[in-house]
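Enquirer: got a structure for you, letters missing:
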């Protein structure tokens, strides 16, 4: 009888403990939202109570669901070595995220470009309505070669959450000269007879393809897609057209802000103008964001200065741009997504999401300790 009573009491104890634990877990998983709030730099948790692991990422919106893809980091790992793959999360409200697992796993095959130990950065996914495929592009560095490979990688899937099949990696637009839209200053044109100092890296890589590092993807209103990436030893951005399947480059591309060292591009479109936010190149340390505007995706792009205002704006609030999300169904509802990198313990990197405010033609990113979707421009 005593043993039975002990058994009953112990079951009641653990049931109560478990209930309390579940309540604490629920509070933890929604802590980043704060009952429908975004809190930049705070630790954000998924539906399992695990810190969201999607660094340098981007978001795809499909069938009323948001899919967040990013680099999966490992505890205790310094730098940016990829040991797991691209993580995927889903949400219907942007506040609460479901863990969908690893969409693109790193390979155990030492002959694979994406073998564990390579560097895979800034994965972005877009949907191709023609092929019904989900197309992922990313920046790839080969294992053991530092940042010398400077390739772009491609993977595709039949489902947004994957699994994604790795296709290939390469340097884009080998043997191709850039496209110069009307209005491009003569100083920005490549002179193939007298190679200028700012063009030496472009001409060096002309035959084998241009370097492709920090990147984003953009699908225009007409369904055409573009790959925008840091090139030429990060001195110049390239805006490159993708083919109809989004699985290769067409050879048409332009060069942006030549010789000025810009990386971390993120793009949106508004009232017929294209806007791009990027950063300078200061390693893992934050710097001032850069805003550009153009009437054509190929440019010429006009430099508009730093869109961030207020305290710590000269360091982009400690972060670096990765993606700009247009919240579907709301005009000018734009979220600036950035990463606060922690190179000594990469998994502890945090996310900085802030509303983009637009007044006339003025675009700003202003710090808020806490905010919700109601703070976005209507």
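Expert: On my side now, so go ahead. What you see is a predicted model; the values in this text were computed from it and never measured. Numbers count the residues shown, from 1 in each chain.
Enquirer: use CA for all of it now, contacts and neighbours both
Expert: Will do.
Enquirer: check contacts around residue 90.
Expert: By C-alpha atoms under 8 Å, 6 or more residues apart in numbering, the residues touching residue 90 are 65, 66, 67, 68, 97, 98, 99, 100.
Enquirer: check which helix or strand covers the residue nearest to it when sequence neighbours are not counted.
Expert: Nearest residue to residue 90, sequence neighbours excluded (C-alpha to C-alpha, 6 or more residues apart in numbering): residue 67, at 4.5 Å. If you go by DSSP states H and E, residue 67 is part of strand 65-71.
Enquirer: list the contacts of that strand.
Expert: The contact list for strand 65-71, computed with C-alpha under 8 Å, 6+ apart, reads 53-61, 82, 85-94, 120-125, 160-161.
Enquirer: need the next SSE after that strand, C-terminal direction.
Expert: On the C-terminal side of strand 65-71, the closest following helix or strand by DSSP H and E is strand 85-91.
Enquirer: next, residue 202: secondary structure please.
Expert: Classification of residue 202 by DSSP: H, G, I helix; E, B strand; the rest coil places it in helix.
Enquirer: next one: the spatially closest residue to it that is not a sequence neighbour from residue 263, what distance?
Expert: Leaving out its chain neighbours, the residue that sits closest to residue 202 by C-alpha to C-alpha, 6+ apart is residue 232, at 5.6 Å. Using C-alpha to C-alpha, to the nearest Å, we find residue 232 at a distance of 11 Å from residue 263.
Enquirer: these two: which is more packed in?
Expert: A direct count of neighbours by other C-alpha atoms under 10 Å for residue 232 and residue 263 places residue 263 higher, at 28 against 25.
Enquirer: so which residues of this protein form helices?
Expert: For the chain, the helices defined by DSSP state H cover 2-29, 200-204.
Enquirer: report the contact partners of the residue nearest to residue 202.
Expert: Residue 232 makes contacts with 201, 202, 210, 211, as judged by C-alpha under 8 Å, 6+ apart.
Enquirer: again, only this time at 10 Å
Expert: Going by C-alpha atoms under 10 Å, 6 or more residues apart in numbering, residue 232 touches 150, 198-205, 210-213, 238, 255, 258-259, 261.
Enquirer: another one to put next to it:
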């Protein structure tokens, strides 16, 4: 009897251990850097642009656009994470070969919802012909599993008569699902109720802002109030985000109110994710800094994630933070405040400058007449070791010492990106940890566009800087 009991106990412990190993670990608080490309757990770039997130169990699943070099559709990619920082690539869940009409197409803003009645995951997206934007269709795909292969169901204009471009989806607390899309050449933003299986349009619920010229909708509900967050329709260029509220999706909706700065911190709305934990629910703005806006492609785009705050039950605000702290267990999203400084050379009275406000890695830093631009402002991020990273306000890239120049690069923590800052009177010297050389205006030049380099420290005025505001 004792032997049988011992065997049973051993089996139970082994099963418990296997289950524990299979379950995701409790997510720890994580820091996410803004305005950057994200990488997955294999080190590859996360391609989830224009995306949306659905939580299944302990995992958040992120779906988004992964495009060809000419910006045509290649895949909808799926990633998963427990902490919103470490993303594991799961699958290309929709591909060019999924349907004939996807062989050459634009597929944008994929959003996945779960239908508890049918047990299906339903993806909605904006579909075009891959040549121009004349189709203005919504498209649907369905899967039995959240990150499995999605079966393409086709594309159509809602109710057979309305254009449909940028879109989002929302499932209300009663299980009714909705789709919101830009119609009438983006001048209208229409709210539709979906069919019971979530794969079709049942009815037009509202067209609250005719002629408003808004796109990139994100819809969420907080404390009984619906929020609709949108951008203006200016193509790839960033613009002022605006929001409206209502207590019923059918309306009445308020008029638009602005949120964030005039460019949404150089981003466009993709999604608003509620993050619920032991301390409540935080709301995370997920935006794209489109690569096409700075001379690249969609796959060159960067991500801007910011906490939304709510001064009242019907108002919303959003501020810039170079980093955010996300704690999915607690349900909190908070920003890291930063002071940005200019670096003004004593010999020339000119500012360390990223030429042409470039967002690209590898761009060499030079000096230029001070103008207050984000490409002349730097966050001296204290690394707690006597050194700091110098992160650009405009690019979110770090100042890096190289053999012949100083460039902006993805922040990696390398010693070539670590600098000591020593004050002497009214000036500071900025010294590279890697080489021990000082930040220097090449040749003591006073001309615009003169290179900034590192050079053997001499105390000369072209190695003395003031930190302005």
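Expert: The structure has been received and is ready for your questions. Here the structure is a predicted model, which means the values were calculated and not measured.
Enquirer: TM-score of the superposed pair?
Expert: Scored against TM-score structural alignment, normalised by the length of the first structure, the superposed chains reach a TM-score of 0.76; 299 aligned residues with a C-alpha RMSD of 1.8 Å.
Enquirer: how deep is whatever residue of the second structure lines up with the residue nearest to residue 90 of the first structure tucked in, by neighbour count?
Expert: Matched to the second structure by TM-score structural alignment, residue 67 of the first structure sits across from residue 61. Residues within reach of residue 61 of the second structure, counting by other C-alpha under 10 Å, total 23.
Enquirer: distance of residue 61 of the second structure from residue 148 of the second structure?
Expert: Noted for residue 61 of the second structure: a distance of 12 Å to residue 148 of the second structure, by C-alpha to C-alpha.
Enquirer: tell me the residues that contact both of the two, please.
Expert: Shared contacts of residue 61 of the second structure and residue 148, defined by C-alpha under 10 Å, 6+ apart, comprise 78, 90.
Enquirer: picking up where we left off before, ranking the helices of the first structure by burial, who's on top?
Expert: Stretch with highest mean neighbour count among those: helix 200-204 (a mean of 17; mean count of other C-alpha atoms under 10 Å).
Enquirer: output the residue interval of the second structure matched by that one.
Expert: The aligned range for helix 200-204 of the first structure is empty, by TM-score structural alignment.
Enquirer: go on, stretch 151-169 of the first structure?
Expert: On the second structure, the counterpart of stretch 151-169 of the first structure by TM-score structural alignment is residues 137-155.
Enquirer: okay, buried residues for that stretch please.
Expert: By 16 or more other C-alpha atoms under 10 Å, the buried positions in stretch 137-155 of the second structure come out as 137-143, 146-152, 155.
Enquirer: do stretch 78-97 of the first structure as well
Expert: By neighbour count on 16+ other C-alpha under 10 Å, the buried set for stretch 78-97 of the first structure is 79-91, 94-97.
Enquirer: show me where the stretch 201-350 of the first structure has its strands.
Expert: For the stretch 201-350 of the first structure, the strands defined by DSSP state E, counting those that start in this stretch cover 215-219, 225-231, 236-242, 249-256, 262-270, 273-280, 289-294, 302-305, 308-309, 320-326, 334-340, 350-359.
Enquirer: give me the neighbour count for the aligned residue in the second structure for residue 327 of the first structure.
Expert: The alignment partner of residue 327 of the first structure in the second structure, by TM-score structural alignment, is residue 275. Look at residue 275 of the second structure: counted by other C-alpha under 10 Å, it has 21 neighbours.
Enquirer: was I right to think residue 275 of the second structure contacts residue 334?
Expert: No: Residue 275 of the second structure is beyond contact range of residue 334, at 11.7 Å (criterion: C-alpha atoms under 10 Å).
Enquirer: now the common contact residues for these two.
Expert: Common contact partners of residue 275 of the second structure and residue 334 (C-alpha under 10 Å, 6+ apart): 282, 284, 326, 327.
Enquirer: widest-spaced pair of the residues you listed?
Expert: Largest separation among these by C-alpha to C-alpha: 284 and 327, giving 11.4 Å.
Enquirer: settle it for me: which of those two has more neighbours?
Expert: For residue 284 of the second structure versus residue 327, neighbours defined as other C-alpha under 10 Å are more numerous around residue 327 (25 against 21).
Enquirer: next up, the contacts around the more buried one.
Expert: By C-alpha under 10 Å, 6+ apart, the residues touching residue 327 of the second structure are 27-31, 82-85, 275-279, 282, 333-334.
Enquirer: ok, the nearest residue to residue 155 of the first structure once chain neighbours are set aside to residue 200 of the first structure distance?
Expert: Distances taken as C-alpha to C-alpha, 6+ apart put residue 166 closest to residue 155 of the first structure, at 4.2 Å, once the chain neighbours are dropped. Going from residue 166 of the first structure to residue 200 of the first structure by C-alpha to C-alpha gives 32 Å.
Enquirer: count of neighbours near the nearest residue to residue 144 of the first structure once chain neighbours are set aside?
Expert: Spatial nearest neighbour of residue 144 of the first structure, excluding adjacent residues (C-alpha to C-alpha, 6+ apart): residue 118 at 7.1 Å. For residue 118 of the first structure, the count of nearby residues is 23 (other C-alpha under 10 Å).
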